[in-house]
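A.B. asks: Show me the folded form of this:
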Amino acid sequence: SGSRHKGLLTANDMASWSATIEAPLTYDYHGWTIAKTGPWGQGPVFLQTLSILKGFDLAAMDPAGADFVHTVAEAMKLAFADREVYYGDPDFSEVPVAHLLSETYAVERRKLVGADASFDLRPGIVPGFEAQHDLTMKMLGEDSRTGTVYEPTMAHLSEKRGDTVHIDVIDRDGNMVSVTPSGGWLQSSPTVPGLGFCLNSRAQMFWLKSGLPTSLAPGKRPRTTLTPSLGLYEGRPTLAFGTPGGDQQEQWQLSFFLRYAHHRLNLQAAIDQPLFHTSHFPSSFYPRTREPGSLMVEANFGTDVLAALARRGHKLTVAEEWTIGRLTAARRDADGLMRAAATPRLMQAYAVGR
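C.D. replies: Below is the predicted model:
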């Protein structure tokens, strides 16, 4: 702007900050317990989608077939719609996580997964949070636009350098780490009009409208998209997995996990299956656009599957083969045998053991 302005952070903000240790959110699913971040991130989306899908026989579906893709995509749309209304830093506002993950709620949400693709943003109504629902939906109607979603973390198609990474590590003693580090990329962050500086990639996920779980406030965590995953099988820590990818992180991870859990594919085979994601809900990144009914799919699903999805009403964008997703995973068996896998897409990921 050519003028002096105060920034968002003070020296005291930095001096008084310290990292915290929190209990993860967990959900039990067909012998697995999946651990995710709390609602200050988008981790509960994964768990909510599992709760909806628990009522479908995914094991009987072709993991690369139209029924599987349609069912998973429609369930994800419902979970992401709830993210928009209810998620935020629980240190600052109540987040009804227990209700969102309850079987009672899942039964009602499950009924909304129909034969055709939905084009509506359909968050559920949580008792006691009706005003928050209405305020958020009104704001999204005013400030969230439809159109092409420009996802900064899909920037592998450009010349830009720097992006989120993901790392899964398991040591000989069974200690497991799943982490998704990410910085603040100036090239993908909007400049604040009249002030002349950028909010970083995470701070732009705040809304500058008061009264919402994701409204900007001192000391508050933004609703980050970073969402690593840990899995326990029959109570035993077993699996670490994740991916870079903004709003797609939860979606790519979910496809991988469901194929691994239901179809008995090994780690690499599950990662290598063709991938898909939707931009049906508002993007976490500026300018917060959404593409109702959208579904990006890799071409290697095949023409029959793509045609079946189109008949169900999905607004398809067909990507080249081997271009969607950057998944990695590591596993430790009960006998101590270690396994790891990494996507061959984009030639960026590695699986290493020693």
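A.B. asks: can we go C-alpha only for contacts and neighbour counts from here?
C.D. replies: Noted.
A.B. asks: Show me the residue sitting in the middle of this structure in space.
C.D. replies: Centroid-nearest residue in the chain, with C-alpha atoms, centre = their mean: Glu250, separated by 2.8 Å.
A.B. asks: For that residue, list the residues it contacts.
C.D. replies: Taking C-alpha atoms under 8 Å, 6 or more residues apart in numbering as the contact definition, Glu250 lies against Gln42, Gly43, Val45, Phe46, Thr227.
A.B. asks: Second input sequence below; structure requested for side-by-side comparison:
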Amino acid sequence: MFTTRPTLQGTHGMVSSTHWLASQSAMAVLEDGGNAFDAAVAAGFVLHVVEPHLNGPAGEVPIILAPAGSAPTVLCGQGPAPAGATIDHYTSLGLDLVPGTGPLAAAVPGAFDAWMLLLRDHGTKQLAEVLKYAIGYAEGGHPAVERVGETVETVRELFETEWTTSAELYLPGGKAPAPGRLLKNPALAATWRRLLAEAEAAGPGRETRIDAARRIWREGFIAEALAEAAARPTMDSSGERHAGTLTRDDLAAFSAGYEPPATYDWNGWTVCKAGPWSQGPVFLQQLALLPPGLTADDYGTPDYLHTLIEGGKLAMADREAWYGDAADVPLDDLLSAPYNDERRALIGERASHELRPGRPGGREPRLSKQALAAVARAASHAPGPATAPGAGEPTVGPDGTTRGDTCHLDVVDRWGNMVAATPSGGWLQSNPVIPALGFPLGTRLQMTWLDPGLPASLTPGRRPRTTLTPSLALRDGTPVMAFGTPGGDQQDQWSTHFFLAVALRPSVRSGLDLQGAIDAPNWHQESFPSSFHPRAMAAGKVVIESRIGEPAIAELRRRGHDVTVGGAWTEGRLCAVARDPDTGVLLAAANPRGAQGYAAGR
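C.D. replies: Down below sits the predicted model:
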């Protein structure tokens, strides 16, 4: 099997992320005696700097961690809707969807506190030791990747006419960041230096200073600047200026927290995901819908592709009807054998162009009016609503080209600690840059509905349903692999295909290894309402890499799939690390698409 790179192997530590500077910064922490959790925090803050079009400090991050000798757990860095974010407030403004940009879309930022908890509870390094890499790149500059400038150009007019603080940082002299030119963010570096100085003044002790940093974020100068930015009327994707609902009280009340993962056992593997406040269980439902007896010989055949595509449609339909944080989710029923036997029977010879949520435990599904409108438009082939510049999460273009959206990182160390994290939100096109801080607010509330009574309804104090979905897999009860990808709604489609490329083989080092599984041709389907503004749907559409080959493409079309053939290397931005439980050998691989993700290790 051809691979673009070798799967890295070693014994000291392994890192994979969506940017080489984050991977190497994490590796530097491991070389300096830090553990996987120290390294992950360092990489997370570097990603805020080097991928500002994909994430930021005021965004969010779900983290799955498996400390050596302990069970996996989820650390939730997804903040809730502010106290003032009621459906009545938004509809009183004449809105039927939460805007895709601007302060009305801002949830309580959750990423910073989650990184701090990970460092305090599981790391070993001082806060200053893990922040120094991000500070260095923000202060001294980093060579801008091509996508930064491309993203800035898409929102140039907005920056120059409305979000002028963003133009000052990202359009100096009227020029967007050129590929390879040093991009600096001195305001962000100054923010972290001030945070460190105030935290160190709180007293000696690693935990004391980390907790002080958390208070500064929630109650100090950072909270003050965030709340002021949220209160400022700002042009958003609705075409009007609105103030947000985020206040200092909301910021002070939030704390990241731990919770058990959602899990599913399949062929000797146990896959761990964040709960149904995320889309993570979509991955688990896809496994539950697979036909019994699937083998390596099935992998990549037209039957295999058709089965996975159709199973993904059923899982995504259930996500639309049942997932969210505003109501109890019948996850046990959704993952039960009787339910999935019944659902599997719906997969026929022909592609479905419908949205078909199930009835777990006999419950009747209910969808948002806007979701139903998206379904109706898709069924009639009517054009969807236009997307405003910067709105949503730009993932894949009409030709299948991946345009970027989010970040991911995985780390495993020599002690067997393992972590997967998907930081996102607060990207440069989400809200105006806050001059005093060097970064903008996020927009995760766009994933909520303005219909009352739904699991994903906008609800004060409840988390918006997120697409962010890191993965951790165990083999016979032992943590073996951490993996994930950016990609919005595509994440659990690309990740499932990757996982099966590994799991259908007897070990992580035979057959399709990690790099081969990442390199394998991938695809996604769009037969469900998008999680991002303006919430469009494309019934029956499958975007597929050309490398899958004309015979498979022709067979999918014969079965009724609306196939768009993308470029040869356009689907997925996967990262993965692993630990062979028999030998202790560590492995890592990263996505070659876009020439940005890299693994590092020794």
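A.B. asks: Need the TM-score from the superposition.
C.D. replies: Once superposed, chain against chain, the TM-score is 0.89 (TM-score structural alignment, normalised by the length of structure 1); 338 aligned residues with a C-alpha RMSD of 2.4 Å.
A.B. asks: related to what we said a few turns ago, check the secondary structure at the residue nearest to the centre of structure 1 for me.
C.D. replies: Of the three states, Glu250 of structure 1 takes helix under DSSP: H, G, I helix; E, B strand; the rest coil.
A.B. asks: Repeat that for Pro287 of structure 1.
C.D. replies: The three-state label given to Pro287 of structure 1 by three-state DSSP is coil.
A.B. asks: just checking, what residue in structure 2 corresponds to it?
C.D. replies: By TM-score structural alignment, Pro287 of structure 1 lines up with Pro534 in structure 2.
A.B. asks: can you map out the strands along the stretch 251-354 of structure 1?
C.D. replies: Along the stretch 251-354 of structure 1, counting by DSSP state E, counting those that start in this stretch, strands occupy 276-277, 294-298, 315-319, 328-332, 338-342.
A.B. asks: wait, which of the ones you listed is closest to Asp134 of structure 1?
C.D. replies: strand 294-298 (24.4 Å; C-alpha to C-alpha).
A.B. asks: For that closest one, give me the average deviation versus structure 2.
C.D. replies: Averaged over the aligned pairs, strand 294-298 of structure 1 sits 0.5 Å from structure 2 after superposition, using mean C-alpha distance after the TM-score superposition for structure 1.
A.B. asks: And that strand, how far out from the chain middle?
C.D. replies: 16 Å (C-alpha atoms, centre = their mean, to the nearest Å).
A.B. asks: What is it packed up against?
C.D. replies: Judged by 3 or more C-alpha pairs under 8 Å, 6 or more residues apart in numbering; DSSP states H and E, the packing partners of strand 294-298 of structure 1 are strand 276-277, strand 315-319.
A.B. asks: Would you mind listing the buried residues in that strand?
C.D. replies: Across strand 294-298 of structure 1, burial judged by 16 or more other C-alpha atoms under 10 Å covers Ser294, Leu295, Met296, Val297, Glu298.
A.B. asks: Quick check: the second one touching Gly313?
C.D. replies: No - with contact defined as C-alpha atoms under 8 Å, Leu295 of structure 1 does not count as touching Gly313 (10.0 Å).
A.B. asks: which helix in structure 2 runs the most residues?
C.D. replies: Counting residues, the longest helix in structure 2 under DSSP state H turns out to be helix 302-322.
A.B. asks: Give me the next element, helix or strand, following that one.
C.D. replies: Following helix 302-322 of structure 2 in sequence order, the next helix or strand is helix 331-334 (DSSP states H and E).
A.B. asks: Could you tell me where that next one falls in structure 1?
C.D. replies: Helix 331-334 of structure 2 covers residues 97-100 of structure 1 once aligned (TM-score structural alignment).
A.B. asks: Around the equivalent of Ala349 of structure 1 over in structure 2, how many other residues sit close by?
C.D. replies: Aligned counterpart of Ala349 of structure 1 in structure 2: Gly597 (TM-score structural alignment). By other C-alpha atoms under 10 Å, 24 other residues sit near Gly597 of structure 2.
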